[in-house]
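>>> sequence first, predicted model second:
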Amino acid sequence: MNASTATARASLPTLVVLALGTVYLIWGSTYFGIKIAIQSLPPLGMLGVRFLLGGALLYGVLRLRGVPNPRRVQWGWSAVVGLLLLGGGTGLVTLAEKQASSSVAAMLIAISPLFASLFSNLWGERTSGREWLGIGVGLVGIVLLNLGELRATPLAALLLVLAPLCWTFGSALARRVTLPDGLMGAAAEMLTGGALLLLLSPLVHEHWRTPTPASLWALAYLVVFGSILAYSAYMYLVAHTRPALATSYAYVNPLVAVLLGVGLGGEHLGHLGWLALGVIVLGVVLVIWPRSEAAKGRAA
């Protein structure tokens, strides 16, 4: 092993921790940002603008730095993955938030690690017993939350179950198809996914009106932080970590979303809800706790 390889391996844990922190904190806040943005902007149209702008900015910077343009096959798979992640995943969440609080939206998305483990097992990747335990504990927390004050309409709840199904399938697919390397992959997925969302917007009869300043500020936050920073960090995790760890953000995001929803959005959470959040945090600890060398060997 040469010195550069040793350095890369030594720096990987730090990069993973930074990527996890970025996804945990920023994506937890985007549920509240989406709620503000769609007060005066159409849901799918807003997302289309968000991802097109984020993708275009990232693509432009990468091209200026000499990163090669994706090949045709890479653009094609980027469109498929982008549609699953951004259209099916984020798009359905955004539509659901018309009939659900930002807190409950983040909570129901916490079933993502379960879907991720199911898909990874279908493709031959093993999930450890402790990861399954953590997923189960997290789901118990979700049940407790839905016994409390935070609820959604049946349609919103259905959309919030379908969203992580699309997202995790797209994440699993991204590990197995030909995508651009590094950040160019995130840029291509945002560009193609954003374009598809803008095409879908008029098909579902969305209408544009003059946006409020609050919605525009929320959109700007979603473009820079939710798309460019957090989405790029997530695609790094998809490429370099096991599925249960990459999707563990789904257990931390509810905590951030609830704190913002309660603190800034006027949402209410009682004793049962706080207990549920504690259970969810326990679940994510079980999922992200480092594996032993023996467990890694069995998973391989």
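Here it is on my side, so go on. Residues are numbered from 1 along each chain as shown.

>>> from now on I want contacts and neighbour counts done on CA atoms only, so please keep to that.
Will do.

>>> quick one: G91 and L47 touch, right?
Yes. G91 lies in contact with L47 (C-alpha atoms under 8 Å); the separation is 7.0 Å.

>>> higher neighbour count, these two?
Neighbours per residue (other C-alpha atoms under 10 Å) separate G91 from L47, with L47 holding more: 29 against 22.

>>> got a list of contacts for the strand or helix carrying the more buried one?
Using DSSP states H and E, the secondary-structure element containing L47 is helix 43-64. For helix 43-64, the external contacting residues (C-alpha atoms under 8 Å, 6 or more residues apart in numbering) are 37-38, 69, 91, 94-95, 183-184, 186-198, 200-201, 206, 219-220, 222-224, 227-228.

>>> use this one as the comparison:
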Amino acid sequence: MQSATIPPPAASRASLVVPALLACYLIWGSTYLAIRYALESFPPFFQMGTRFLTAGALLFAWQMWSARRARRDCVFPDRTQWRNALIVGTLMLGGGMGLCATAEQTIGSGLVAAFIAVTPMWTCGWGLMFGQRPGRLEFVGMTVGVAGVVLLVRGTSFAASPVGVAAVAGATLAWSLGSVLSTNKFRLAPGAMGFASEMLCGGAMLMLLSLAMGENPVWPAQPQAVLAWLYLVVFGSLIAFSAYLYLLANSSAAVATSYAFVNPVIALFLGVVLASEHVAAGEWIACGVIVAGVFLIFRGKTASNPK
């Protein structure tokens, strides 16, 4: 007989949704600035590859230790789940995070975060491939989001860096496609072991890309870059990324991607205040339009999926 003090599995899952959302909102909003600081010593793909390999290895080892402590067998991902982790990890981490860091070499961290806010729009678009038709409000939100992106890339920061624009656009497309595929076609192993396998596979792919591109970190590394890298490993990867994958598995896609209209606000504020990044008046307006579009998509999805 179950004790009244122990919540049923459904209640436990529901109770973790809010903390997971806060982790994605607050931590990910600050990681854009951390990526910029880490770039002082660690080039984009090397930075992201070492970040996710380290986080994945730590999470994998923790799962094995927890199983041994509980005197139970550790359930490792099977061959299919490792394949899925490689596909999703290549898209979300290799493409999404690697290209995001590449864009921050030439574009301010806050503006990159604002562009990435259109991820829910791309998620809706990829969903069409699997028969997920957007509702009227979602379609309006997608239209508004596109208008905001057009305004943003016409600003001085993006106009001066076509390579940065291509990188951040590719990042959003790869991340959103990986998010969609992870929920229907290529499911990961359950729980933290699935998160660890994706980070290990994505990190390995990032390191291969780093080697292929001839990236070379700067040694000795700047203390600020090292601290930023450690922040990305512990908070950005182990906590926030795991929280995001948890939301994808235990809530609607709209809820999981709602971080996209909170992160730009935090990232822009931190970039301007702490890193003296310049944001023109027109770019502020474009950011507002993008956030409005994302909010409409979120409202449309929650209205059509009230549960």
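On my side now, so go ahead. Keep in mind it's a predicted model, so treat the numbers as computed, not measured.

>>> got a TM-score for the two of them?
For these two chains in superposition, a TM-score of 0.88 is obtained (TM-score structural alignment, normalised by the length of the first structure); 295 aligned residues with a C-alpha RMSD of 2.6 Å.

>>> mind giving me the ChimeraX select for the contacts of helix 43-64 of the first structure, buried ones only?
Buried residues among the contacts of helix 43-64 of the first structure (16 or more other C-alpha atoms under 10 Å), as a ChimeraX selection:
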select :37,38,91,94,95,183,184,186,187,188,189,190,191,192,193,194,195,196,197,198,200,201,219,220,222,223,224,227,228
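
>>> number of nearby residues for L255 of the first structure?
Neighbours of L255 of the first structure (other C-alpha under 10 Å): 24.

>>> give me the nearest residue to C74 of the second structure, chain neighbours excluded.
A67 (5.3 Å; C-alpha to C-alpha, 6 or more residues apart in numbering).

>>> give the burial count for the one you found, as a bare number.
A67 of the second structure, neighbours per other C-alpha under 10 Å, totals 14.

>>> swap in the one 10 residues further on?
Other residues within reach of P77 of the second structure by the criterion other C-alpha under 10 Å amount to 18.

>>> and what of the one 10 residues further on?
Here the count is done by other C-alpha under 10 Å, and I87 of the second structure has 19 residues near it.

>>> which SS state does Q39 of the first structure fall under?
Following DSSP: H, G, I helix; E, B strand; the rest coil, Q39 of the first structure is assigned to coil.

>>> what's the mean distance for the helix holding L47 of the first structure versus the second structure?
Once the two models are superposed, helix 43-64 of the first structure sits on average 1.0 Å from its counterpart in the second structure (mean C-alpha distance after the TM-score superposition for the first structure).

>>> tell me the angle of whichever helix or strand comes after that helix relative to helix 43-64?
Counting by DSSP H and E, the next helix or strand C-terminal to helix 43-64 of the first structure is helix 72-82. Counting by axes from the mean of the first three to the mean of the last three C-alpha atoms, to 10 degrees, helix 72-82 of the first structure lies at 150 degrees to helix 43-64.

>>> ok now helix 72-82 of the first structure, how far from the chain's centre?
Put simply, helix 72-82 of the first structure sits 19 Å off its chain's centre (C-alpha atoms, centre = their mean, to the nearest Å).

>>> just checking, what packs against the next helix or strand after that helix?
Remark: after helix 72-82 of the first structure, the chain's next helix or strand is helix 92-96, criterion DSSP H and E. Counting contacts by 3 or more C-alpha pairs under 8 Å, 6 or more residues apart in numbering; DSSP states H and E, helix 92-96 of the first structure is packed against helix 43-64, helix 154-174.

>>> reformat those helices as JSON lines; add distance to W75 of the first structure.
Shown next, in JSON lines, are those (distance: least, C-alpha to C-alpha, whole Å):
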{"stretch": "helix 43-64", "distance to W75 of the first structure": "13"}
{"stretch": "helix 154-174", "distance to W75 of the first structure": "13"}
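
>>> you'd agree I36 of the first structure is up against S215?
Yes. Under the criterion of C-alpha under 8 Å, I36 of the first structure makes contact with S215 at 5.6 Å.

>>> common neighbours of those two, please.
Common neighbours of I36 of the first structure and S215, counting by C-alpha under 8 Å, 6+ apart, are absent.

>>> measure A256 of the second structure to L296 of the second structure for me?
Distance check for A256 of the second structure against L296 of the second structure: by C-alpha to C-alpha, to the nearest Å, it reads 15 Å.

>>> buried residues in the helix holding L47 of the first structure, which are they?
43-59, 62.

>>> and C201 of the second structure, how far from V255 of the second structure?
The value you get for C201 of the second structure to V255 of the second structure, if C-alpha to C-alpha is used, is 26 Å.

>>> again with R68 of the second structure
Going from R68 of the second structure to V255 of the second structure by C-alpha to C-alpha gives 35 Å.

>>> the more surrounded of those two?
V255 (18 against 12).
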